[in-house]
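**Student:** okay, predicted coordinates and the sequence, questions at the end:
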Amino acid sequence: MLKTILLSSFSLVATALVLFLIVIGREKSWEMIAGSPDRGPYDFTTATRSPSANDALACSEGLCQNPDFLITAFDDTPESVIERLSQRLLSSDKLARRVDDRNNPAKARFVTYSPTMRFPDMIHLEARALTDGRTGVMAYARAQLGKSDMGKNRARLEALFAQN
């Protein structure tokens, strides 16, 4: 009897969630449940990594500690690098949206979503002039929901920087 009640309750909750996602929309539903995926800029000098396996960090040599992979420095200005990376990301990921106010042209922030369930992820990009005249880049991507992103954020960053 208790098993039947629990199963019925679970089915009712699952059905309500599916209806909620359909009626409200997947992206808006997750925002209503978990808040805005845009939690503001990521501070590469003081912020810590996610305690869960749902993020990825990539940097040019010497710009951050323990990156998942290194990014080759660029020959352009920080502003040009961020603009080119932003265009590359937006053209390769139709679900990505730039959300920063563009006040600092050496930084950019994006929200993107998984294709099916529209789970939100954040992507932070920052470019800095290096002492050798080149431009180094720092990139951080993190899932808003869940404890694991199954490597999706790292793959997203690797794809973004694969064309360098």
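**Tutor:** Thanks, I have the structure now.
**Student:** all contacts plus neighbour counts: C-alpha atoms, from now on.
**Tutor:** Noted.
**Student:** Leu157 against Val137, yeah?
**Tutor:** No - counting by Cα atoms under 8 Å, Val137 is not a contact partner of Leu157; they are 11.7 Å apart.
**Student:** when the two are compared, which one has more neighbours?
**Tutor:** Neighbour totals were compared for Leu157 and Val137, and Val137 leads with 27 against 20 (other Cα atoms under 10 Å).
**Student:** find the nearest non-adjacent residue to the more buried one, please.
**Tutor:** Leaving aside its chain neighbours, Val137 sits nearest to Ala127 (4.4 Å; criterion: Cα to Cα, 6 or more residues apart in numbering).
**Student:** wait, is that neighbour part of a strand?
**Tutor:** Yes - per DSSP: H, G, I helix; E, B strand; the rest coil, Ala127 lies within a strand segment.
**Student:** mind listing what it touches?
**Tutor:** Ala127 sits next to Pro78, Glu79, Val81, Ile82, Ala106, Lys107, Thr135, Gly136, Val137, Met138 when contact means Cα atoms under 8 Å, 6 or more residues apart in numbering.
**Student:** and here's the other structure:
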Amino acid sequence: MTKKAVTTGLVGFGLGYALWRAYAAGMDRAWRGFFGSPDLGPVDFAALARRPTPNDALACPPGLCPGAKSDIDAPVYPVPAASLRAVIAQAAASEPNTVLIGSTKTQDRFLVRTRLMRFPDTVVTQVFEQGKGASTLALYSRSQIGRSDFGVNLRRLERWLERIDALVEGGQASSER
């Protein structure tokens, strides 16, 4: 390979990356301009009412979300709440186009954007102590744009829960934390 070919390849790659970043920033601004802030805010899981449209998904333990039908019964993990919260953050960080956008004493909110069109979804997570070093969680993923999400939010929660299970089983969440 010649020096000129390598230089041309690197310049082409750099230009392509710059164009993609400009496109992504433009899409993010466009969605914000049309639909407002992509952060859909915190959730009160005890009073949660699901949307009438099929563009959200809920993982909640039985009894913790009494007004909302859960898509997935969240398990109880053999780790303290603080450790489980750290594992959830680690699982979220492993997902592409996912950033922490809000955090309170009890909840974390993540903004997830789809790869191509950059549609924004908000995922709210909360951990609940279950006593004796055990805890459980509630996850609510909802789309800002559109009437249907074609199952994207549910598949996301399933992936996150699989990752959380693997991290807890793999010892990533220890009770000494």
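**Tutor:** That came through fine. Just so it is clear, the model here is predicted, and its values are computed rather than measured.
**Student:** fetch the TM-score of the aligned pair.
**Tutor:** Once superposed, chain against chain, the TM-score is 0.79 (TM-score structural alignment, normalised by the length of structure 1); 141 aligned residues with a Cα RMSD of 1.9 Å.
**Student:** off-centre distance for the lengthiest helix in structure 2?
**Tutor:** Of all the segments of type helix in structure 2, defined by DSSP state H, the longest one is helix 3-35. Distance, stretch centre to chain centre, for helix 3-35 of structure 2: 24 Å (Cα atoms, centre = their mean, to the nearest Å).
**Student:** can you name the next helix or strand after it?
**Tutor:** Sequence order places strand 56-59 as the next helix or strand after helix 3-35 of structure 2, per DSSP states H and E.
**Student:** may I see the buried residues of the longest helix of structure 2?
**Tutor:** Going by neighbour count (16 or more other Cα atoms under 10 Å), the buried part of helix 3-35 of structure 2 is Ala24, Met27, Asp28, Trp31.
**Student:** next one: stretch 97-111 of structure 2
**Tutor:** For stretch 97-111 of structure 2, burial by neighbour count (16+ other Cα under 10 Å) applies to Thr98, Val99, Leu100, Gln107, Asp108, Arg109, Phe110, Leu111.
**Student:** contacting residues around the residue positioned nearest the centre of structure 1?
**Tutor:** In structure 1, the residue lying closest to the centroid (Cα atoms, centre = their mean) is Met122, at 2.6 Å. Neighbour list for Met122 of structure 1: Pro37, Asp38, Arg109, Phe110, Val111, Thr112, Ala141, Arg142, Ala143, Gln144 [criterion: Cα under 8 Å, 6+ apart].
**Student:** go with 6 Å
**Tutor:** Phe110, Val111, Ala141, Arg142 (Cα atoms under 6 Å, 6 or more residues apart in numbering).
**Student:** wait, which of these is closest to Ser60 of structure 1?
**Tutor:** Among those, Ala141 lies closest to Ser60 of structure 1 (Cα to Cα), at 15.3 Å.
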